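Student: my questions are about this predicted structure, shown below with the sequence.
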Amino acid sequence: MANGLGLIIEQTNKLIISPQIYQALEIMQLALPELLEYINNELMENPLLEVVEGYEQGLEPEDFPLEEQIIEQQQEKEDQWLDSIVGEVLREEKDNWTVNNKYEKDSVPIEGQWLDNNNLVDYLTEQLRFIENSWKLTKQELETAQFIIGNLDSNGYLTLSVEELAQILKISEDEVLKALKIVQQFDPPGVGARDLKECLKLQFPLLPHCPPKMEQFLDHLDDLAVGYYKKIAQALGVSVQEVKNMGELLKLLDPKPGSRFDRSSDIKYIIPDATIKKIDNEYFVLVNETDIPRLSINERYKKTLRELDDQEIRKFVREKVNSGLNLIKCIENRRSTIHDVLEEIIRRQKDFLDHGMSALKPLTMREVAEVVGIHESTVSRVSANKYIDTPRGVFPIKCFFAGSIGREKEVTAERIKEDLKRFIAEEDCTKPYSDQKLAELFAKEGIQIARRTIAKYREELRIPSSTLRKKTCK
């Protein structure tokens, strides 16, 4: 059968997301800080959008009495008169206030006078520049040390091996090691290490008294973490007390010397998207609208649309009007959807608001979506990266969607963790509960849970085993 070209007409159904729907989905997913940034960008790009002034007070020109309007007009006239007087003075004295360029050239700029201690790379580079002449570093040593500084991670550890550095820079490994030792003498102590053992070893000079077997002690860090003091003592030929003393000395050292320069862990402030208020034993949802500016379409451009004959301008104005109206509609739709979803969540999780995390009930997004009458993915967008301010504190919305544990359909993982912390807090530290004993305590309260599940949640809470809890008991 011969192949040929031809035209075939087919009718198919396809789901096409229009720009308006895509914008609505995007705005629905944005948290409040991101929404404010999005609105600011739209205000800069769309000249027809404007912020309604005095929205928070809800005041309109008709609200002012006639006498107050007259007083305002008089004040405006006085302000204009004062502005004209000040302008004349400024013009007369302009020559006297002009700064002589000679002094500008001789002055030293303030910027860059002080070292920015919030950047590890800049901090080390400044130290390298400072010792460049006094240590008589060669150009190669300087460039190698600078390359090493640029390959340190946020904790101050070297991310490349000596062999890899030698291959990249096309120099010998001895030359790399020489430059590395220069960097390792910089502040903070321990910077430039290739592993934890080397990092701690570089900080030994800081210890008031360093035991002779301290370096060998670093070979047993894994045993130290689980509390095998006798095993370490036998390996080093010292007493158990000496092992504990060396462990206390290690606590004086910093395993992450570069972490204090890492700004990724800075405090990030949360703006809740909604607030829950309790009034007469009832909870009400208040969506945060105080931070969101009220938008409207500029009437001047609407008039331009009716009067201008230029088709290009009319088309541009029409597109911007439609874009602005769609944005206003999307913001209102976001507000109403968040309100409806949170109302259903609060209705289901009222016990949590009354009694705390242990009263949190299993809840899925599908259950909320069916009641509100929206798709499950819309509930997911409403919950994404958003927080809610409740009488019990600020929580992410997603924390209200909790799954059940195995056969216990009415028990959540959060409740298991809360009860687990309570049991361990009440135990006798000289006879701590084993995971099996904890499972039996849950069984007495009517919750059937396996020992391995107890161990899983205990590890998630970073609670040590009963053996380690007994060793740390004082």
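Tutor: Looks like it arrived, so ask away. Because the structure is predicted, anything quoted here is derived from the model rather than measured.
Student: alpha carbons only for contacts and neighbour counts from here, please
Tutor: OK.
Student: test my guess that Ile297 contacts Asn46.
Tutor: No: checked against Cα atoms under 8 Å, the pair Ile297 and Asn46 is beyond contact range at 9.9 Å.
Student: more neighbours, the two?
Tutor: Ile297 (20 against 16; other Cα atoms under 10 Å).
Student: so how many other residues sit close to the closest residue to the more buried one other than its chain neighbours?
Tutor: If the residues on either side of it in the chain are set aside, Ile297 comes closest to Leu49, at 5.0 Å by Cα to Cα, 6 or more residues apart in numbering. Around Leu49 sit 24 other residues, with neighbours defined as other Cα under 10 Å.
Student: next one: Pro257
Tutor: Pro257 is flanked by 23 other residues according to other Cα under 10 Å.
Student: surely it touches Val191?
Tutor: Yes: taking contacts as Cα under 8 Å, Pro257 lies within contact range of Val191: 6.0 Å.
Student: shared neighbours of these two, which are they?
Tutor: Shared contacts of Pro257 and Val191, defined by Cα atoms under 8 Å, 6 or more residues apart in numbering, are found at Gly156.
Student: coming back round to it: anything in contact with each of Ile297 and Asn46?
Tutor: Shared contacts of Ile297 and Asn46, counting by Cα under 8 Å, 6+ apart, come down to Gly324.
Student: so who does the residue nearest to Ile297 touch?
Tutor: Glu42, Leu43, Leu295, Ser296, Ile297, Asn298, Gly324.
Student: and here is the other one:
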Amino acid sequence: MKQSLHLNLGQTLTMTPALQQAIRMLQLSTLDLKSEIQEALESNVMLEADDGHGEIDSNEAAEARKSEREQASGKDSEIPENLPVDADWDDIYAGSSSAPSSSASNSEDEDYWDYRQANLSSTPDLHAHLVWQADMHSFTTVQRAVAEVIIDAIDANGLLPDWDDVAARLAEEFDLDAPAIDGVLGEIQNFDPPGVAARDLAECLTIQLQGLPTDTPGRPLALTLVESEPLDQLAGPNLEALAKRRSLARRDLDQAIALIQTLQPHPGEAFSQHESNYVIPEVFVSRSSEGWHVALNSDIAPKLRINSQYLALIKRADKSADQTTLKSHLQEARFFLNSLKSRNDTLLEVAHCIVEAQRAFLEYGEEAMKPLVLRDVAEQLDIHESTVSRATANKYMQTPRGIFELKYFFSSHVSTTDGGSASATAIQAMIKRMVATEAPNKPLSDSKLAEALLDNGIRVARRTVAKYREALSIPPSHERRRKVG
């Protein structure tokens, strides 16, 4: 093969560190952004929180401004006002974790610690709770060892989904027969919480029913049903057929079913650690006599600025290690502030565009929601669709109608009979209203709902109606039918 040289012309996009950081910050949620800002404040001496205080001497300030102008005339990379490129920042940004520093001396960290402690459950671990009860029990040495293996096999729901494998391992390891192993299991099943260590859902419910007083209304029938009937037959439209097949009075059956519904199918759930999730809106939308107003939530992140005192120490011609460090921190601080500004500007522009497009929803409700896709906003703002997607990810808007995720305002187009279009969200709202006002003894089928929508000028297929109905967690018509009187 003959070797040769060729000259090709082409365009490539170079992702500078500044642009990478801007893309990364645009996608951060409110809590992640706070952590990112806190980490930047702790690692960069040039950044400080702007609390409106701490003014420096006027001469020093003038020197600082002069130094900053000189530095700005250098080769700092510019960050575009918007982010026009589709790029996955996970592939191009090898940044550190956004978790805050563990320094306990900082009041921000202390507030964060208090927040987590206030929202974390103080309930003991299920495993520790069961081990404590096993220690209190009169097990033999071998039984105690077997109990520990069984407790280790219990999942977070408090059940034993892999009992066959556990039993086989116990038989081989301790040379025990099935009755001996089942005996230890039976003792653990008497532990708290009721229903723990059950091998399946039916056994879990049975254990709980057996633990109730014998005179509990509905208990005998509930035990019979749980032990002999498939559990999916104990709900919905199957009850009438079940009562007829077993020759049961419907009142007795309803009483037993009501008792079963009070039981806990996941006894270990109460011992799971949980943290309350609070939604903090990034955007506020309000209305006045002049129209709708959109504003960013100024409380979600502290205002930042360049530290004027450190900036005044920078001397352009000095090449010492300290000066190099200060200049490096200054450049990183500018990158960070520009990225933060770019994020806020893009978010505000996208929010403005959403509010303008969905004014009908804000004024009249879900059924007035207009069709809107990422491309519509991207074309209006002259940015890439991926930028709109990042700007709306994990971010919320507070409106007079409630708090909504920004992505909620986007829905696909459905053609109407007059040549217009309706949004999928509006159609779902119409289906929800129709079902809420239907006759209990004659619920609307998917075909009837499609016909009703057509009467309103919206042409959708029956299968599309079924998809929207399922998305709203509305059961089919035969399950919604109820007798009247």
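Tutor: Perfect, thanks for sending it. Being a predicted model, the structure only gives us computed values, none of them experimental.
Student: among the contacts of Leu49 of the first structure, which recur in the second structure?
Tutor: When those are mapped onto the second structure and scored by both residues aligned by TM-score structural alignment, their matches' Cα atoms under 8 Å, the shared contacts come out as Glu42, Leu43, Leu295, Ser296, Ile297, Asn298, Gly324.
Student: pretty sure the fourth one is in a strand, no?
Tutor: What it means is Ser296 of the first structure. Yes: secondary structure assignment places Ser296 of the first structure in a strand (DSSP: H, G, I helix; E, B strand; the rest coil).
Student: helices of the stretch 51-200 of the first structure, start to end?
Tutor: Secondary structure of the stretch 51-200 of the first structure (DSSP state H, counting those that start in this stretch): helices at 66-92, 94-97, 101-106, 120-131, 139-150, 162-169, 173-183, 196-202.
Student: equivalent range in the first structure for stretch 68-82 of the second structure?
Tutor: Equivalent residues of stretch 68-82 of the second structure are lacking entirely in the first structure, counting by TM-score structural alignment.
Student: scratch that, stretch 15-27 of the second structure
Tutor: If you align by TM-score structural alignment, stretch 15-27 of the second structure falls on residues 17-29 of the first structure.
Student: ok so, going back, need the kept ones among the contacts of Leu49 of the first structure in TSV (columns: distance to Lys437 of the first structure).
Tutor: Listed next are those as TSV, based on distance: Cα to Cα, whole Å:
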residue	distance to Lys437 of the first structure
Glu42	60
Leu43	62
Leu295	61
Ser296	64
Ile297	67
Asn298	70
Gly324	63
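Student: would you state the strands of the stretch 251-400 of the second structure in chain order?
Tutor: Taking DSSP state E, counting those that start in this stretch to define them, one finds strands in the stretch 251-400 of the second structure at 283-288, 291-296, 304-306, 396-399.
Student: what does Arg433 of the second structure correspond to in the first structure?
Tutor: Arg433 of the second structure maps onto Arg422 in the first structure, with residues paired by TM-score structural alignment.
Student: so that match, which of the three states?
Tutor: Going by three-state DSSP, the state assigned to Arg422 of the first structure is helix.
Student: looking at the strands of the stretch 251-400 of the second structure, which one is packed in the most?
Tutor: With neighbours taken as mean count of other Cα atoms under 10 Å, the strands of the stretch 251-400 of the second structure reach their highest mean count in strand 396-399, at a mean of 21.
Student: over in the first structure, find the residue span it aligns onto.
Tutor: Counting by TM-score structural alignment, strand 396-399 of the second structure corresponds to residues 387-390.
Student: compared with the second structure, how much does the matching stretch deviate?
Tutor: On superposition with the second structure, the mean distance recorded for stretch 387-390 of the first structure (mean Cα distance after the TM-score superposition for the first structure) is 0.5 Å.
Student: in the second structure, which residue is most central in space?
Tutor: Among the residues of the second structure, the one closest to the centroid is Asn394, at 7.7 Å (Cα atoms, centre = their mean).
Student: wait, it sits on Leu347?
Tutor: No: using Cα under 8 Å, Asn394 of the second structure is not in contact with Leu347, being 11.9 Å away.
Student: count of neighbours near the match of Arg433 of the second structure?
Tutor: Neighbour count of Arg422 of the first structure, defined by other Cα under 10 Å: 11.
Student: the one 4 residues further on too?
Tutor: Glu426 of the first structure has 10 neighbours, counted by other Cα under 10 Å.
Student: check Arg458 of the first structure too.
Tutor: Burial of Arg458 of the first structure, expressed as a neighbour count using other Cα under 10 Å, amounts to 19.
Student: map it across to the second structure for me.
Tutor: For Arg458 of the first structure, the residue aligned by TM-score structural alignment is Arg469.
Student: pretty sure its match is touching Ala429, no?
Tutor: No: when contacts are counted by Cα under 8 Å, Arg469 of the second structure is not listed as touching Ala429 (9.9 Å).
Student: what's the spacing between Glu349 of the second structure and Gln21 of the second structure?
Tutor: According to Cα to Cα, to the nearest Å, Glu349 of the second structure and Gln21 of the second structure sit 19 Å apart.
Student: which of these two has more residues huddled nearby?
Tutor: For Glu349 of the second structure versus Gln21, neighbours defined as other Cα under 10 Å are more numerous around Gln21 (22 against 16).
Student: about what we covered before: tell me the contacts of the match of Arg458 of the first structure?
Tutor: Here Arg469 of the second structure is in contact with Gln428, Ile431, Lys432, Pro475 (Cα under 8 Å, 6+ apart).
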